[in-house]
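> sharing a sequence plus its predicted fold:
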Amino acid sequence: MNYIVMDLEWNQSYNGHMGEHPRMPFEIIEIGAVKVDKNLNIIDEYSSLIKPKIYKKLHSKIRTILNYDEDDLSLGRGFKEVCSEFLDWCGKDYIFCTWGPMDLTELQTNMDFYYMDKLPRPLKFLNLQSIYASVTNTSGIPQSMSKLEKAVSEMNIPENEPFHTALNDARYTALVMKEMKAKNINQLYSFDLYITPKNKEEEIEVSHNNQYEYISRGFRNKHAALDDEKVTQIRCYKCSKKVKTHIDWFANSPSSYMCVGKCWMHGYFCGKIKFKSVNNNYYVHKTIKPIDKQGIEAIKQKQEDIREKRKEKRHMKSSN
């Protein structure tokens, strides 16, 4: 299996939302990628500019970061031709690697605009931005995601070429991928959620990277999802045995829930539910990961803070 480290550049409406096409808010204007072998060495490259069909004038912010202009893009080829060529170049046995999840989302949005065949599901990919944050974070405290330029600098990778051309950024991403020396990188995959499961048969349930992951079919609302036993049940991330919660599910934000469970054999773990709204349906992305005592205390404190804020709101309403 090869790794396809991909980067895209895209343009948007020069006039903001008023000039935006509803089916394609961002139009891809360049695809760049490198093919990386099992030893994380670059063995091939792909690069092509794309002649825009919707947004022919570069947005002012896009213009400032790119190393080419409308004249260069006018010499490019159509998206459908380039994308088909790129997917053929990828081969049969590969996994996409990107710096953040947006490139895959925009690739599929543009493919849908031209009514191209869907990418195979379920679609695994390596979110190298997230993996980098995990590998380099030694404090245990959640960190903000690093930009590619920052990661390249921190890894002391020579900056011989300018950023913000798709091929150069793909090369830099591949070099960061190799330099950060992530263990068992094949197990660090994420699932692309551009297309969500339509029914129970398509639901995703898997254990990998020392965690359990579940992606549900759609529910009509959050309450219907939380009433489903599979959504809220807690199983050990390692042995899959059903266990009781140590801290019951509570709303951490309008779109997420948290809990803590304990397996007598494998210790404590944190459960997280995130909701994704698509076409008036709600999908659940649940993960269960190990957690230490410090993490449990942090969750307890978060739960208490949320309770106090609710009390304050109720008090303010009653006093008014």
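Perfect, I can see it now. Residues are numbered from 1 along each chain as shown.
> can we go C-alpha only for contacts and neighbour counts from here?
Noted.
> where along the chain do the helices fall?
60-65, 70-73, 79-90, 102-113, 128-136, 148-154, 166-179, 222-226, 229-232, 293-319 (DSSP state H).
> to residue 280, which of the ones you listed lies closest?
Each of the helices of the chain has some distance to residue 280 by CA to CA; the shortest is helix 222-226, at 10.8 Å.
> helices and strands around that closest one, which ones?
strand 281-290 (3 or more CA pairs under 8 Å, 6 or more residues apart in numbering; DSSP states H and E).
> quick revisit: any chance of the helices of the chain in CSV, with distance to residue 275 and mean neighbour count too?
Listed next are those as CSV, based on distance: least, CA to CA, whole Å; neighbours: other CA atoms under 10 Å:
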stretch, distance to residue 275, mean neighbour count
helix 60-65, 31, 13
helix 70-73, 39, 14
helix 79-90, 31, 16
helix 102-113, 17, 18
helix 128-136, 19, 18
helix 148-154, 28, 16
helix 166-179, 30, 23
helix 222-226, 8, 15
helix 229-232, 11, 14
helix 293-319, 19, 12
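> now those as TSV including distance to residue 3?
Listed next are these as TSV, based on distance: least, CA to CA, whole Å:
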stretch	distance to residue 3
helix 60-65	27
helix 70-73	28
helix 79-90	9
helix 102-113	14
helix 128-136	12
helix 148-154	18
helix 166-179	9
helix 222-226	35
helix 229-232	33
helix 293-319	34
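> tell me which of those lies nearest to residue 8.
helix 166-179 (5.3 Å).
> name the helices or strands packed onto the closest one?
By 3+ CA pairs under 8 Å, 6+ apart, helix 166-179 packs against strand 2-12, strand 26-36, strand 42-49, helix 128-136, helix 148-154.
> got the angle for the first one vs strand 26-36?
Interaxial angle, strand 2-12 versus strand 26-36 (axes from the mean of the first three to the mean of the last three CA atoms, to 10 degrees): 160 degrees.
> again, but for the third one
On the basis of the same axes, to 10 degrees, strand 42-49 is oriented at 160 degrees to strand 26-36.
> what does strand 42-49 rub up against?
In this structure, residues lying in contact with strand 42-49 by CA atoms under 8 Å, 6 or more residues apart in numbering are 29-37, 73, 75-77, 82, 86, 89, 166-167, 174.
> and the comparison structure, right after this:
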Amino acid sequence: MSNYIVFDLEWNQGESVREQELKELPFEIVEIGAVRLNEDRVETGTFSRLIHPQVYQTMHQITGKIIHLTMDDLKDADPFTTVIADFLEWCGEDPIFCSWGTLDLPELQRNMDYYDLDPLSDGPIEFMDVQKLFSLAFEDGKSRRSLEYGIDFLELSKDQAFHRALSDARYTASIFQAIPDKFLRYVSFDNYVTPKDKRQEIHIVFDNYAKYISREFADKEELLQDPEVISTRCYLCHKNLRRKIRWFTPNGKHYYALSQCPKHGFMKSKVRVKKAEDGGYYAVKTSKFVDADGVQDIRQKQLRAKAHSRRVKKNQELKKNNKETPKEKDNNPKDQ
């Protein structure tokens, strides 16, 4: 039987610019706090441990003020490798991780990678983003609020200081327990480990949209030529749809298309191109049926993208035309 593991991390970072450039471990975890809930979301245990730092030997001045920890507080703590082993054993088999937002799970795995520990998974990890669930259940589904805002909104007790791992995990668990059951289907996926082949790719349909997470590609060009990535298939009747607006991008990172299903109407597709941890690229595609306002919105996006492209092209031409050749520069009177 799986447990919900509602956890929170506190981490430190380098004080100097040189230290901050440590790409393998930009954030070193110094505290893990967690609340374990059973399948009925009833609390069955807690976990709270400080971690003795191995990489950054001084506490970043801003971090220390936020989390109220000093290096003296950490000097007698166990190293990360000991604490993470104890934590994972405490979690039990097949835990369902829950966190406020999307930052903690990748940082946990990055710290594990730094010490060459076995990975949590060989592909994306399904987890509960309680921050997103709060927005879906109580607001517009798009806003992302602070943890304290969520506690105040639900009028839950604030009897502990924020920004310590166990107290933040407790607050997150309290909000998670207040989420109506029908919203628990909106799971999230952590892609620290990306799908490595088509079998590991994620295809999931929710009530009002569908999500696809692609396998990893060597470069963006290969990704954007993949038939599955650029397909516009109806996620309800599974028919390939005719595109009313072909794929376009306003920024080189997000790509949009508009298609029409004879049975279900207009479908907006959005592809976000993301960089994987090992340097490759993968796509997160969402598809959603939209009304007339949604159709108009994507048409306006396309017009703005075209206008931006024209401006960029014009500026490039002006720079090219205004650039002097070496001969012209030699004949310029201002240079004589």
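Thanks, I have the structure now. Note that the structure is predicted; figures quoted are calculated from it, not measured.
> returning to what we had before: which one of the helices and strands packed on helix 166-179 of the first structure lies closest to residue 247 of the first structure?
Here helix 128-136 is closest among those (CA to CA), at 25.0 Å.
> residues in the second structure aligned with that closest one?
Under TM-score structural alignment, helix 128-136 of the first structure corresponds to residues 130-138 of the second structure.
> with the first structure overlaid, report how far that stretch is off on average.
Here the mean offset of stretch 130-138 of the second structure against the first structure after fitting is 2.3 Å, by mean CA distance after the TM-score superposition for the first structure.
> can you count the residues close to the aligned partner of residue 231 of the second structure in the first structure?
Correspondence of residue 231 of the second structure to the first structure, assessed by TM-score structural alignment: residue 233. Residue 233 of the first structure has 13 neighbouring residues, counting by other CA atoms under 10 Å.
> what residues are up against the closest residue to residue 233 of the first structure other than its chain neighbours?
Leaving aside its sequence neighbours, residue 233 of the first structure sits nearest to residue 242 (CA to CA, 6 or more residues apart in numbering; 7.4 Å). Residues near residue 242 of the first structure by CA under 8 Å, 6+ apart: 233-236.
> just give me the match in the second structure for residue 242 of the first structure.
Match for residue 242 of the first structure (TM-score structural alignment): residue 240.
> so how far is residue 144 of the second structure from its match?
34 Å (CA to CA, to the nearest Å).
> likewise for residue 117 of the second structure?
32 Å.
> who has more neighbours, those two?
residue 144 (18 against 14).
> middle-most residue in the first structure, spatially?
residue 101 (3.5 Å; CA atoms, centre = their mean).
> show me the contacts for that residue.
So residue 101 of the first structure contacts 127, 192 (CA under 8 Å, 6+ apart).
> next one: residue 291 of the second structure
So, once contact is read as CA under 8 Å, 6+ apart, residue 291 of the second structure ends up touching residue 266.
> okay, residue 15 of the second structure and residue 60 of the second structure: tell me how far apart.
Residue 15 of the second structure sits 5 Å away from residue 60 of the second structure, going by CA to CA.
> I should have written residue 258 of the second structure there, sorry.
47 Å.
> so those two - more neighbours on which side?
residue 258 (26 against 16).
> who are the neighbours in contact with whatever residue of the first structure lines up with that one?
Here residue 258 of the second structure is matched to residue 260 in the first structure, going by TM-score structural alignment. Neighbouring residues of residue 260 of the first structure by CA under 8 Å, 6+ apart: 245-249, 268-271, 296.
> if you rank those by neighbours, which is first?
Of the contacts of residue 260 of the first structure, with other CA under 10 Å as the count, residue 271 tops at 28 neighbours.
> residues in contact with it?
Residue 271 of the first structure sits next to 234, 258-261, 286-289 when contact means CA under 8 Å, 6+ apart.
> matching it against the second structure, which residue comes up?
Aligned partner of residue 271 of the first structure by TM-score structural alignment: residue 269.
> distance of its match from residue 287 of the second structure?
To residue 287 of the second structure, residue 269 of the second structure is 4 Å away according to CA to CA.
> please report the distance of the residue nearest to residue 233 of the first structure from residue 205 of the first structure.
Taken as CA to CA, the span from residue 242 of the first structure to residue 205 of the first structure is 15 Å.
> again, but for residue 11 of the first structure
On the measure of CA to CA, residue 11 of the first structure and residue 205 of the first structure end up 36 Å apart.
> same check on residue 4 of the first structure?
Applying CA to CA, the value for residue 4 of the first structure to residue 205 of the first structure is 25 Å.
> between the two, tell me which one has more neighbours.
residue 4 (28 against 12).
> pull up the gap between the more buried one and residue 15 of the first structure, please.
Distance from residue 4 of the first structure to residue 15 of the first structure, by CA to CA: 34 Å.
> can you tell me which residues contact residue 200 of the second structure?
Contacts of residue 200 of the second structure by CA under 8 Å, 6+ apart are 123, 215.
> ok, it to residue 121 of the second structure distance?
Counting by CA to CA, the gap from residue 200 of the second structure to residue 121 of the second structure is 12 Å.
> residue 81 of the second structure now?
Applying CA to CA, the value for residue 81 of the second structure to residue 121 of the second structure is 17 Å.
> ditto for residue 272 of the second structure
23 Å.
> give me the more crowded residue out of the two.
Using other CA under 10 Å, the more surrounded residue of residue 272 of the second structure and residue 121 is residue 272, with 16 against 11.
> for the residue lying closest to that one once chain neighbours are set aside, which residues are in contact?
Leaving aside its sequence neighbours, residue 272 of the second structure sits nearest to residue 254 (CA to CA, 6+ apart; 4.7 Å). Residues near residue 254 of the second structure by CA under 8 Å, 6+ apart: 270-273.
> from these, which land in strands?
Judged by DSSP state E, strands contain the following of the contacts of residue 254 of the second structure: 270-273.
> ranking those residues by neighbours, who comes first?
residue 271 (24 neighbours).
> which ones are touching that one?
Here residue 271 of the second structure is in contact with 229, 254-256, 283-286 (criterion: CA under 8 Å, 6+ apart).
> redo the ones in strands among the contacts of residue 254 of the second structure as CSV? Include distance to residue 181 of the second structure.
Output for these, formatted as CSV (distance: CA to CA, whole Å):
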residue, distance to residue 181 of the second structure
270, 28
271, 29
272, 29
273, 32
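> nearest to residue 148 of the second structure among the residues you listed?
Looking across these and measuring by CA to CA, the closest to residue 148 of the second structure is residue 272, at 29.9 Å.
> does the closest one touch residue 256 like I think?
No - counting by CA atoms under 8 Å, residue 272 of the second structure does not reach residue 256; the two are 9.1 Å apart.
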